[in-house]
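Engineer: I'll drop the sequence and a predicted model, then ask my questions.
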Amino acid sequence: MRVFPIVIFILISSILYSQTRNLSEYRSKYCVKKCKQYKYEQEYIKQDNPPGLSMLGAYPKLKRIFNIPFKDRMNIYPFNKYDSIYVVNPVYVRNVNEPRNYIEEKYHNTKRLISKIEKDRLSDILFNYYYLNSFGAITSFHEEIGCDCIQFEYPKIILLFKRNGKFEKYIAFPDNGLNRYNFSNQEWSNFDWSMEKENMILKIFKKDILPDENCKMEVYTPPPSPNKI
């Protein structure tokens, strides 16, 4: 009888559920605006067979409708799991179509630990801002830009999440939707990601964004692996 894999599956499912429940409970507790509408939308999302939309012509609007304090935001995933977050501006690798894992050092140009103030602002945007009339998490990707500049093929910044001395998760943006994160779909949905949130976060780290230098930045071509035959 194979009990061990089942126990692991139940444990992982429980952790993911608790992460979602944690955010939901804090949002219910600290909701300050449009709370009835938020509650209605959450009930709508939970239904297996939801009714037709009753708010025809309504457009999503990003608003700060929660006031979860910083201390409590640090109890919400991923801040409650990773002990530090780094911001990185990327190295541009010539082969732009290769699968990317932004945890790899070859994509890191400069890297620094974000400050407590930046962590406060980042978590505030992720958890206190919400898309009303969204009926679920909004995920907007940047459209591809018709330009030969390799800068447009890569993110402006990368956020790296570190635990026990090891980087485990990343968010790269904007990046045309290519390998932009390695969170699970459920973990990612907690962020209610949107283009507007993305732009707000980019403003926090605007000093870390490399100038385009008129598309003349040197492109790095990594050396071949010594193990490759």
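Structural biologist: Okay, I see it.

Engineer: hey, let's count contacts and neighbours off CA atoms from now on
Structural biologist: Will do.

Engineer: what's the end-to-end length of stretch 167-185?
Structural biologist: Stretch 167-185 has an end-to-end distance of 19 Å (criterion: CA to CA, to the nearest Å).

Engineer: one more: stretch 169-186?
Structural biologist: Per CA to CA, stretch 169-186 runs 14 Å from first to last residue.

Engineer: so what's the residue count around residue 85?
Structural biologist: Neighbourhood size, residue 85 [other CA atoms under 10 Å]: 22.

Engineer: which positions in the longest helix seen in the chain come out as buried?
Structural biologist: Of all the elements of type helix in the chain, the one with the most residues (DSSP state H) is helix 4-29. By neighbour count on 16 or more other CA atoms under 10 Å, the buried set for helix 4-29 is 19-20, 22-24, 26-27.

Engineer: by contact count, what packs against it?
Structural biologist: Counting contacts by 3 or more CA pairs under 8 Å, 6 or more residues apart in numbering; DSSP states H and E, helix 4-29 packs against helix 116-128, helix 185-189.

Engineer: distance of the closest residue to residue 89 other than its chain neighbours relative to residue 112?
Structural biologist: In this structure, residue 89 finds its nearest non-sequential neighbour in residue 157, 4.7 Å apart by CA to CA, 6 or more residues apart in numbering. As judged by CA to CA, residue 157 and residue 112 stand 11 Å apart.

Engineer: cool, and residue 124?
Structural biologist: Distance from residue 124 to residue 112, by CA to CA: 20 Å.

Engineer: the two: who's more crowded?
Structural biologist: Using other CA under 10 Å as the criterion, residue 124 and residue 112 rank with residue 124 on top: 18 against 13.

Engineer: name the nearest residue to residue 204, ignoring sequence neighbours.
Structural biologist: Closest to residue 204 by CA to CA, 6+ apart is residue 118, at 6.9 Å.

Engineer: does the one you found touch residue 203 like I think?
Structural biologist: No: between residue 118 and residue 203 there is no contact under CA atoms under 8 Å: 10.7 Å.

Engineer: what about the two, which has more around it?
Structural biologist: residue 118 (15 against 12).

Engineer: so what's in contact with residue 157 and residue 112 at the same time?
Structural biologist: Counting by CA atoms under 8 Å, 6 or more residues apart in numbering, the common neighbours of residue 157 and residue 112 are 87-88.

Engineer: got another, please set it beside the one above:
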Amino acid sequence: MDETPLPAITEQFARTIAPESDPVIEEMDAKADLEGFPTVGPAVGGWLRLVARMVDADRVFEFGSGFGYSAYWMAPAVGDDGQLVLTEVDADELDEAREFLDRGGFADRATFEHGDAIETVDRYDGPFDVVLIDNEKHRYVEAFEAVRSKVPVGGAVVADNMIAAGPLEFEDVRALLAGDDVDANETSRGIAAYLDRVGGDPAFETGLLPLGEGVAVSVRVE
């Protein structure tokens, strides 16, 4: 995480107190490292599990699941009768997600949806106790609008990559949120627009978790 504005010591310390991984998670971490695949990492993964436990989550929806890393971390908190909805446009990655969750004993509580997440969520009724937004950064606001009404009071919307994400320029995000007119790229504008949207929504309270690449947590309060 040395290239992000977040201090490395924060990430390292968070990992020491995060829930223990298992052989499947360790394999997923190794795969991500080998392929340069952008997962949330174990510190944020363990924290996602904690969020799911804190809200006593029965149902989770993910906008962008990759090969199932985040879903795997949250799966133990959902319980045998719960539901995790994974969405992914890459069929091969979704197949890998199915295999990993099956090997962990969690496939029975997972639904695997191939296709656009924003189109997929329209087919589902709420409530979703935890929502993870991790799809295309310029579509974060669109994702939030698509799922907002399906999040109950006490539920949480979690969005990754608030501080770092490929071409994202953190200083441009800060400038945009301050109302400055800057020549920002699409990713930076998408993240700034998302933070502005959820931060200004009276039905949600939002804070920033300074782990991984920056995670925004919005809890529905009314």
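Structural biologist: Yes, it's here. Computed from a predicted structure; not experimentally measured.

Engineer: quick check: TM-score for this pair?
Structural biologist: Scored against TM-score structural alignment, normalised by the length of structure 2, the superposed chains reach a TM-score of 0.25; 95 aligned residues with a CA RMSD of 5.7 Å.

Engineer: still on that earlier bit, show me which pair in the buried residues of helix 4-29 of structure 1 is furthest apart.
Structural biologist: Farthest pair in the buried residues of helix 4-29 of structure 1 (CA to CA) is 19 and 27. Separation: 12.6 Å.

Engineer: overlap of the contact sets of these two?
Structural biologist: Contacts common to residue 19 of structure 1 and residue 27, judged by CA under 8 Å, 6+ apart, are absent.

Engineer: pull out the buried residues from the helix or strand hosting residue 205 of structure 2.
Structural biologist: Element membership of residue 205 of structure 2 [criterion: DSSP states H and E] is strand 204-209. Buried residues in strand 204-209 of structure 2, defined by neighbour count with 16+ other CA under 10 Å: 204-206, 209.

Engineer: tell me which strands and helices it is in contact with?
Structural biologist: Against strand 204-209 of structure 2 (3+ CA pairs under 8 Å, 6+ apart) you get helix 186-199, strand 215-220.

Engineer: repeat the analysis, applying 10 Å as the threshold.
Structural biologist: In terms of contacts (3 or more CA pairs under 10 Å, 6 or more residues apart in numbering; DSSP states H and E), strand 204-209 of structure 2 is packed against strand 156-159, helix 186-199, strand 215-220.

Engineer: how about the ones you listed in CSV, adding distance to residue 71 of structure 2 and mean neighbour count?
Structural biologist: Formatted as CSV, these follow (distance: least, CA to CA, whole Å; neighbours: other CA atoms under 10 Å):
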stretch, distance to residue 71 of structure 2, mean neighbour count
strand 156-159, 13, 25
helix 186-199, 22, 21
strand 215-220, 16, 22
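
Engineer: can you redo the ones you listed as a markdown table with distance to residue 69 of structure 2?
Structural biologist: Shown next, in a markdown table, are those (distance: least, CA to CA, whole Å):
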| stretch | distance to residue 69 of structure 2 |
| --- | --- |
| strand 156-159 | 15 |
| helix 186-199 | 22 |
| strand 215-220 | 16 |
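
Engineer: closest one to residue 112 of structure 2 among these?
Structural biologist: Across those, closest to residue 112 of structure 2 is strand 156-159 (CA to CA), at 19.6 Å.

Engineer: following the closest one, which helix or strand comes up?
Structural biologist: Toward the C-terminus, strand 156-159 of structure 2 is succeeded by helix 170-177 as the next helix or strand (DSSP H and E).

Engineer: how about that following helix: buried residues?
Structural biologist: 170, 172-173, 176-177.

Engineer: burial check on residue 13 of structure 2, number of neighbours?
Structural biologist: Look at residue 13 of structure 2: counted by other CA under 10 Å, it has 11 neighbours.

Engineer: scratch that, residue 53 of structure 2 is what I was asking about
Structural biologist: 17.

Engineer: give me the secondary structure label for it.
Structural biologist: Secondary structure for residue 53 of structure 2, judged by DSSP: H, G, I helix; E, B strand; the rest coil, is helix.

Engineer: separation between it and residue 190 of structure 2?
Structural biologist: On the measure of CA to CA, residue 53 of structure 2 and residue 190 of structure 2 end up 29 Å apart.

Engineer: the longest helix of structure 1 vs helix 116-128, what angle?
Structural biologist: 90 degrees (axes from the mean of the first three to the mean of the last three CA atoms, to 10 degrees).

Engineer: can you name the next helix or strand after helix 4-29 of structure 1?
Structural biologist: Remark: after helix 4-29 of structure 1, the chain's next helix or strand is helix 35-46, criterion DSSP H and E.

Engineer: any buried residues in that following helix, and which?
Structural biologist: In helix 35-46 of structure 1, counting by 16+ other CA under 10 Å, buried: 38, 41, 44.

Engineer: show me what contacts the residue nearest to residue 204 of structure 1?
Structural biologist: 85, 124, 201, 204-205 (CA atoms under 10 Å, 6 or more residues apart in numbering).

Engineer: can you tell me which of those residues are in helices?
Structural biologist: 124, 201, 204.

Engineer: pretty sure the first one contacts residue 27?
Structural biologist: No: Residue 124 of structure 1 lies out of contact with residue 27 (CA atoms under 10 Å); the separation is 11.8 Å.

Engineer: so the nearest residue to residue 87 of structure 1 once chain neighbours are set aside versus residue 7 of structure 1, what's the distance?
Structural biologist: Spatial nearest neighbour of residue 87 of structure 1, chain neighbours left out: residue 159 (4.7 Å); criterion: CA to CA, 6+ apart. Here the criterion is CA to CA. By it, residue 159 of structure 1 lies 32 Å from residue 7 of structure 1.
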